[in-house]
Structures are given as C-alpha cells and as structure tokens.
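Undergrad: Below are the sequence and a predicted model; questions follow.
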Amino acid sequence: MNKEDLLNGYFENSLSNEEKKVFEDLLKNDAEFKEEFELRKDLKSALQQNKRKELKEKLKEYEARKPKERSLVFNWRYVAAAVLVLGFGTYFLVNDFQNTEDLYSAYYETYPNTVLPVVRADSTEESPETLAFQAYENEDHERAIDLFSSIYEKSHAEYALFYKAMSILDKGEATQEAIRILQNTEWSDDYKDKSLWYLALAYLKLDNKPKAKLVLEKLKNESNYRNQQVSELLGKL
C-alpha cells in the first residue's frame, strides 16, 4: 500500500492492524508524510466545523508553496471538497471521514446542567452541590470530578455519579473510568437513556465500534431518546 492509500485508509478507518503499524512508523520517521497528514487533519477539522476563514488560509498556505515543496501524495479531492464547502455553506463531510474519532467529535456534546440553576458569581451560596455545578459549567473538570465524587460518597445521589462521568468525558481522558460508571450503575429512568447514549460515545472514543453499536441498538430498541441521532450513528457504524 502506497502513502496515498495509507492516508486515505486512515481517514476512512479501513487500515488493517499491519497497515496501522506502517502508518504510525511513517508518522514518526517521514517528515513529509507527517506534514501531509497534519494538513489533511486540519482541513478535515475545518470542513467539519465549517471554519471557512481558517480553511481558506490553510489552502492559501499550501498553494503558496513552491511546486517542488508540495507533497507528491496530496489528493486534490480534499481541496475540491473544501471548495464545495466554501461555495455552498453548511455541507458536512462526516461521511468522508468515518473513523471513530470523527464520529465521536461529530456527535458528542457536553450534557447540560439540568439539576441546579446557574448561580451568580457574587452569590454567597457555597454548598457542595453549587460548587460542583459551578465547576462543571466553568469546565474545571478536575474540581468537578472531585466534588461530584465527594457528594456521591456522602449521599449516593444519582445525579452526582452521572455528572462525574460527564466531567470525565468532557475532560477527554480516563474514558475507561467513565465507561465503568455508565455501564455498571443501575440508573433510574431519569438517567438510563442518557447514560446509554454517552456510553456508546465513550466506546467510540476508544475505537470500539462493536460495543458502541450494541449499546446504540439497545438504546434504539428501548427508548426514543435522541432517536434520529441514534439511527444516523448506527448507519455509519
């Protein structure tokens, strides 16, 4: 498999284990290949997020290089796709990039605070619950995790365990810990469907399509929660 095929295979999530090793070796040892990969990744991100100005700048930067400095493996269908986005606005190219990282990014969104109202900065209210949700809304993930953990240890309040898992996912690390919480807890009806949705996304983040699909199928069969998104995501898996 040549470099062009390896790059295409990565973004289409179709590389075999052996090809992934070759790909990773090239990223470490081939500067041109790595530059090409980074450019495509940036373009993909700009396309998905409809960042037109950023996309234009990246394309101009690439075009400004002397011909001999441009990568020989670049596939201009990505530039053509970019032009489509620039010309027609909101076209979203998730189907061109089917790896689990892309799917996770496309479907994941922070779960809102539905337990306590937003507290004003000058409020004298400093209950553990208020402090926890302030940290959650301020994206102070470590503090939120610690506070929700403490609340759950003292009261076994279900919301505290759920928002602890959400804080872990938002932080972007320790996804396996979030999975453990979401999977092993006997959730009430208030959180059962939501926990299944985020469990499926957590499996996607860990590149575990089979388990993500099983969870999504369970959610689809048992609930109408995010029904359209569940069906769309199942179709991509």
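TA: Yep, it's here.
Undergrad: can we go C-alpha only for contacts and neighbour counts from here?
TA: Fine.
Undergrad: what does the helix or strand hosting residue 163 contact?
TA: Per DSSP states H and E: residue 163 is located in helix 158-171. Helix 158-171 is touched from outside by 110-111, 115, 136, 139, 141-142, 144-145, 148-149, 151-152, 174-175, 177-179, 181-182, 187, 191, 195, 202, with contacts defined as Cα atoms under 8 Å, 6 or more residues apart in numbering.
Undergrad: Name the residues of it that come out as buried.
TA: 158-170 (16 or more other Cα atoms under 10 Å).
Undergrad: repeat for stretch 49-69
TA: 50, 52, 55, 56, 58.
Undergrad: wait, what's in contact with the third one?
TA: Right, the one you point to is residue 55. So residue 55 contacts 43, 46, 47, 82 (Cα under 8 Å, 6+ apart).
Undergrad: Got another one to weigh against that:
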Amino acid sequence: MSEQLYITFENYFSNEMSQEEKLEFENQLQNDIELREKFELYKETTKFLATKFDSETIAFKENLKSISKENFAEKEVKKSKVIAFKPFYYAVAASVVLALGTWFMMQGTPEYGDFNQHENAFFVERSVGDTNLNEAQKAFNEKDYKKTVLAFEKVQNLTNPELQYFYAIALIETNDFTKAEILLNTIKSGSSVYKEKAVWYLALSNLKQNKIDECKIYLNQLSPDAEDYQKAQKLLKKID
C-alpha cells in the first residue's frame, strides 16, 4: 500500500473529502475486501491511540499527520502548533512513531490496490441500443463493480474481447477470480488489441490472491511493446 492510501484514510476521518470523493471511497470499501480490512485495522489503531493518551499526545499525532501530508501529498497544510513535551510525552511520541512506522513497513509488499487504476470504458458507442451495456459502462466508470457485474450478466452475447476485458476487471474487483481468468485467458489466446492487457490483468488477479509465483509468470509474458510493460517490470522488482 502506498503512503497516499494512509492520507486517504486520514482525509476520510477528518471530513476533508468532498461529498463525491467520500461516496467514491465508501463504494471502494464495499467492493474491495482487502482495502476494507486495512481501513478497519487503521481505524482500530487510531481509536486505541486516541483513547489511551491525553489531549497533548493526540495533538502530537495531529502534528505528525500534517507533516506526513506535506511530505507525501505535496500540498500546503497549516503548520501545527509545536508542543513542549515532558519526558513522559517523548515516550508516547516514540510509541506513535513506532506504530506508524510499523504500519508503513507492513505495506512494503506490493498489493493489487497499488495497481488497479483502470481505464474508463467507452464500449456503448458501438452498442447504443443495449440498455445493459449502457448500465455496465456507467457502473464501471463509477467504480461500482458489483453493479457492473450484474449488468454484464444480463448481456446475451459477450464474445467481443473488449466487453470480456471490462467484465473480467469487474469480476476481479468483486473477487470472482475463476470467471475473470476464464475470460482473460480467452482474450489472451486471441489476437485482439486486448491480448496484452489480458496478460497484465491475469498477473493482477493472481497478485490479489497472493499467488506471487503465478503473478510473476504472467508478468514475464508481457512483451516490451505492451502498454503495461513498465508497470510489470516495477512490480517484478518489488516481488522478486
């Protein structure tokens, strides 16, 4: 997990998100089990720190969050008030830093959530009359993957590689890996422009399942000309 995800959690708890951002994040939590588990872990850790230590210690934690935002998000933040600590508070501060340091160390291993930035779907331009495809496209672009899957399930003809590709992504997002990989292998064995994309998402599907060896096999199958080749090389370096 990247530092940006930590900042996203903080922004959510601090009500610093717009209504649109908040709804999008809550929808991601509903559809991504791994993200939800990390969110709950962070929430419980924050709750523990908030209840165990007094107001000056919490102010220290807020100051630490501001520094993190400035360094990682690269945007202006208000400078927090500097607090004069007694020896006891230095011990508390060390505990907070240790907790946050442990959090980031745990996130050193690459995860699916680091790479699931999907392109938008535009397949209805060639299927204007299909209500289900319109619904699938709209839901996909809104990152409502459960709704995307339900819409695709109503489509009678899914032989088009482009439709199979976006359907497979939605299936990965909803953890239906078997169906997703059947579709992706079908695309991979064909000759469409989505052939290399299918290989990339087969790698990501296995990454999400923590099948690292299988993930590496697919990453090594991507050709240097593939759109996702550079990302695949970065992922390989992290998991080797």
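TA: Thanks, I have the structure now. The model shown is predicted, which means the values in this text are computed figures rather than measured ones.
Undergrad: From residue 97 of structure 1, how far off is the most centrally placed residue in structure 1?
TA: With distances taken as Cα atoms, centre = their mean, residue 105 lies nearest the centre of structure 1, 2.7 Å away. In this view, residue 105 of structure 1 and residue 97 of structure 1 are 11 Å apart by Cα to Cα, to the nearest Å.
Undergrad: Equivalent analysis for residue 233 of structure 1, please.
TA: 13 Å.
Undergrad: What's residue 195 of structure 1 aligned with over in structure 2?
TA: In structure 2, the residue equivalent to residue 195 of structure 1 is residue 198, according to TM-score structural alignment.
Undergrad: ok, residue 61 of structure 2 to residue 179 of structure 2 distance?
TA: From residue 61 of structure 2 to residue 179 of structure 2 the distance is 45 Å (Cα to Cα).
Undergrad: scratch that, residue 74 of structure 2
TA: According to Cα to Cα, residue 74 of structure 2 and residue 179 of structure 2 sit 40 Å apart.
Undergrad: neighbour count winner among those two?
TA: residue 179 (13 against 9; other Cα atoms under 10 Å).
Undergrad: Aligned to that one, what sits in structure 1?
TA: By TM-score structural alignment, residue 179 of structure 2 lines up with residue 177.
Undergrad: secondary structure element for its match?
TA: Assigned by DSSP H and E, residue 177 of structure 1 belongs to helix 175-184.
Undergrad: how far off helix 158-171 does that helix point, in degrees?
TA: Per axes from the mean of the first three to the mean of the last three Cα atoms, to 10 degrees, the angle that helix 175-184 of structure 1 makes with helix 158-171 is 150 degrees.
Undergrad: Residue 234 of structure 1 - nearest residue in space that isn't next to it in sequence?
TA: Setting aside the residues directly before and after it, residue 234 of structure 1 is nearest to residue 213 in space (Cα to Cα, 6 or more residues apart in numbering), at 6.4 Å.
Undergrad: The one you found and residue 237 touch, don't they?
TA: Yes - the criterion here is Cα atoms under 8 Å, and residue 213 of structure 1 meets it with residue 237 at 6.8 Å.
Undergrad: More neighbours: which of those two?
TA: Taking other Cα under 10 Å, residue 213 of structure 1 and residue 237 do not tie; residue 213 has more neighbours (21 against 14).
Undergrad: if I pick the more buried one, what's in contact with it?
TA: If you count contacts by Cα under 8 Å, 6+ apart, residue 213 of structure 1 has them with 200, 234, 237.
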